[in-house]
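Participant: missing the sequence, but the structure's below:
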């Protein structure tokens, strides 16, 4: 693989995100920062993760992914409406295509925990694309505010795809212990549980449902963070991987502690835990954790093991 082919996802994605930055010029509005995080996930981190895990087999497949993310960029360079939604459609179709491929692979492979986690990344991923399509269409279903729909789109790029992808790489290193299996199941169950919890709160259900869901998700994420802290201390790690593991531990750990506190806000309220503060700090920490440091930790150890 040539260097041009190996790094074109990084170059293309960075160029696209930079173009968005120049186009907007400022990020004084909450939706613009969330859109930036979303595009970072879609154009840079997710394609790199797919390449590193061997999901994209050919140059043509990698090209389809890259061009569909550029279509998503065009969707976010204009006002919501039918045209913007049409530009968001290719990324949604790619996510469904990859889900179909992952499902077929799962049905032909042993149902080991690592296979389930790897499949979960592609199972949850299209939810983010459905939310992005809805956001670009200007449609907010179930009475949710537009910022919640946009946050859902970003959330399922990071917590929905990248976090299970990072976890699958951990599980692929060696046979997991009991506590590591518990972490894996907390992540698997926590991702859809949070969606159910937020939806239940929207319909006026007692907040304990959302609190329980956030607790499961946060404990799973914290488990992945502490797992990387232990990984940083293992023998045989190069310095860059040790630093990346430490960075993932700090950033993801911070993000999950904030998520836990936010989930318990109805019982132990903290004045600073507003939605804008959460997407600015929690969202940014998760972007650094499973995005930047997740890619760096696994840049040499990822393989098509699944």
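Facilitator: That came through fine. For clarity, every value in this text was computed on a predicted model and none was experimentally measured.
Participant: only C-alpha atoms for contact and neighbour calcs from this point on.
Facilitator: Noted.
Participant: show me the contacts for the nearest residue to residue 71 once chain neighbours are set aside.
Facilitator: Of all residues not flanking residue 71 in the chain, residue 87 sits nearest, at 5.1 Å (CA to CA, 6 or more residues apart in numbering). Taking CA atoms under 8 Å, 6 or more residues apart in numbering as the criterion, residue 87 is in contact with 71-72, 74-75.
Participant: just those: which are in strands?
Facilitator: Counting by DSSP state E, no part of the contacts of residue 87 is found in strands.
Participant: which one (most neighbours) among those residues?
Facilitator: residue 72 (29 neighbours; other CA atoms under 10 Å).
Participant: quick one: residues contacting that one.
Facilitator: Residue 72 neighbours (CA under 8 Å, 6+ apart): 39, 87-91.
Participant: top of those residues by neighbour count?
Facilitator: For the contacts of residue 72, neighbours tallied by other CA under 10 Å; top is residue 88, 28 neighbours.
Participant: that residue is in what secondary structure piece?
Facilitator: helix 82-108 (DSSP states H and E).
Participant: so how far is that helix from its chain's centroid?
Facilitator: From the chain centre to the centre of helix 82-108 is a distance of 15 Å (CA atoms, centre = their mean, to the nearest Å).
Participant: for stretch 123-135, same thing?
Facilitator: Relative to the centre of its chain, stretch 123-135 is centred 11 Å away, using CA atoms, centre = their mean.
Participant: try this one next to it:
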């Protein structure tokens, strides 16, 4: 509930109607966040799902802003596509949150449903946003490819783990990790050094913090289909999830907000 408001302020939309819709999402965000928090204060079920739907409304308005950016610009150039994907992933994350709080497991374990919601809020929204910001700053082929890898790898990772498809389970995390680590290198080595002390340190810490969690993520995914050792799901959620959420996502977006 801290990462999203930071990110909504940073989403690099250019078209006027898209920006107005994004502003509407930002205005609604505090109410949506309160509703989401309230959904965790009641048992899973219809009431919790209705409360979580308040957060989904915020995500949906932001998602429409991203779609409007593409429609208004009549372009799928990376400068338009990456921000639209950022907001689209937020919609997916919001929908899975409603499913999780409602107890609608859709044939999966409750932990998979909950972690999918988290995945699309952080790998989907926060990480893709930082890739979009890096591309908007550098406008290089490498930063563009890194952004695309994150956009493609995020849903492939979720699909692979949810369906148990061996190829997607391995390929998705590899693509995602490659994109994120490339973006982290560009941010830490190229973008951060040119900034003043505050954002420089925050962006550098964020860029370094993502390395171990992403390598562990690839190892965990590969271990689902290959006979190799890995951390268990609970430990992965703590190490991979919390490090990415706080040290990479939150600190990284805080750094970008000061640029």
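Facilitator: Structure's in. What do you need? Just so it is clear, the structure is predicted and the values come from calculations on it, not from any experiment.
Participant: got a list of what the counterpart of residue 211 of structure 2 in structure 1 touches?
Facilitator: Under the alignment by TM-score structural alignment, residue 211 of structure 2 pairs with residue 253 in structure 1. Residue 253 of structure 1 makes contact with 221-222, 225-226, according to CA under 8 Å, 6+ apart.
Participant: sec struct for the residue of structure 2 positioned farthest from its centre, please.
Facilitator: Distance to the chain centre peaks in structure 2 at residue 227, reaching 29.1 Å (criterion: CA atoms, centre = their mean). Residue 227 of structure 2 carries the three-state label coil when classified by DSSP: H, G, I helix; E, B strand; the rest coil.
Participant: thinking again about what came up before, who wins for most neighbours among the contacts of residue 253 of structure 1?
Facilitator: residue 221 (30 neighbours).
Participant: list the residues that contact the residue lying closest to that residue once chain neighbours are set aside.
Facilitator: Computed as CA to CA, 6+ apart, the closest residue to residue 221 of structure 1 that is not its neighbour in sequence is residue 256, at 6.0 Å. Neighbouring residues of residue 256 of structure 1 by CA under 8 Å, 6+ apart: 218-219, 221-222, 282.
Participant: cool, and residue 216 of structure 2?
Facilitator: Per CA under 8 Å, 6+ apart, neighbours of residue 216 of structure 2: 230-231, 236, 240.
Participant: from those residues, list just the buried residues.
Facilitator: Neighbour counting over the contacts of residue 216 of structure 2 (16 or more other CA atoms under 10 Å) leaves 230, 236, 240 as the buried ones.
Participant: state the three-state secondary structure for the nearest residue to residue 78 of structure 2 once chain neighbours are set aside.
Facilitator: Excluding the flanking residues, the one nearest residue 78 of structure 2 by CA to CA, 6+ apart is residue 144, at 6.8 Å. Here residue 144 of structure 2 is recorded as helix under three-state DSSP.
Participant: residue 135 is in contact with residue 144 of structure 2, correct?
Facilitator: Yes. Between residue 144 of structure 2 and residue 135 a contact is recorded at 5.8 Å, counting by CA atoms under 8 Å.
Participant: can you report how many residues lie near residue 242 of structure 1?
Facilitator: Around residue 242 of structure 1 there are 22 other residues, counting by other CA under 10 Å.
Participant: where do the helices sit along the stretch 201-306 of structure 1?
Facilitator: 208-233, 239-263, 275-277, 283-286, 294-297 (DSSP state H, counting those that start in this stretch).
Participant: run the chain-centre distance for the second one.
Facilitator: Centre-to-centre, helix 239-263 of structure 1 and its host chain are 14 Å apart (CA atoms, centre = their mean).
Participant: just to revisit the earlier point, just give me the mean distance for the helix holding residue 88 of structure 1 relative to structure 2.
Facilitator: Compared with structure 2 after fitting, helix 82-108 of structure 1 has a mean deviation of 1.2 Å; criterion: mean CA distance after the TM-score superposition for structure 1.
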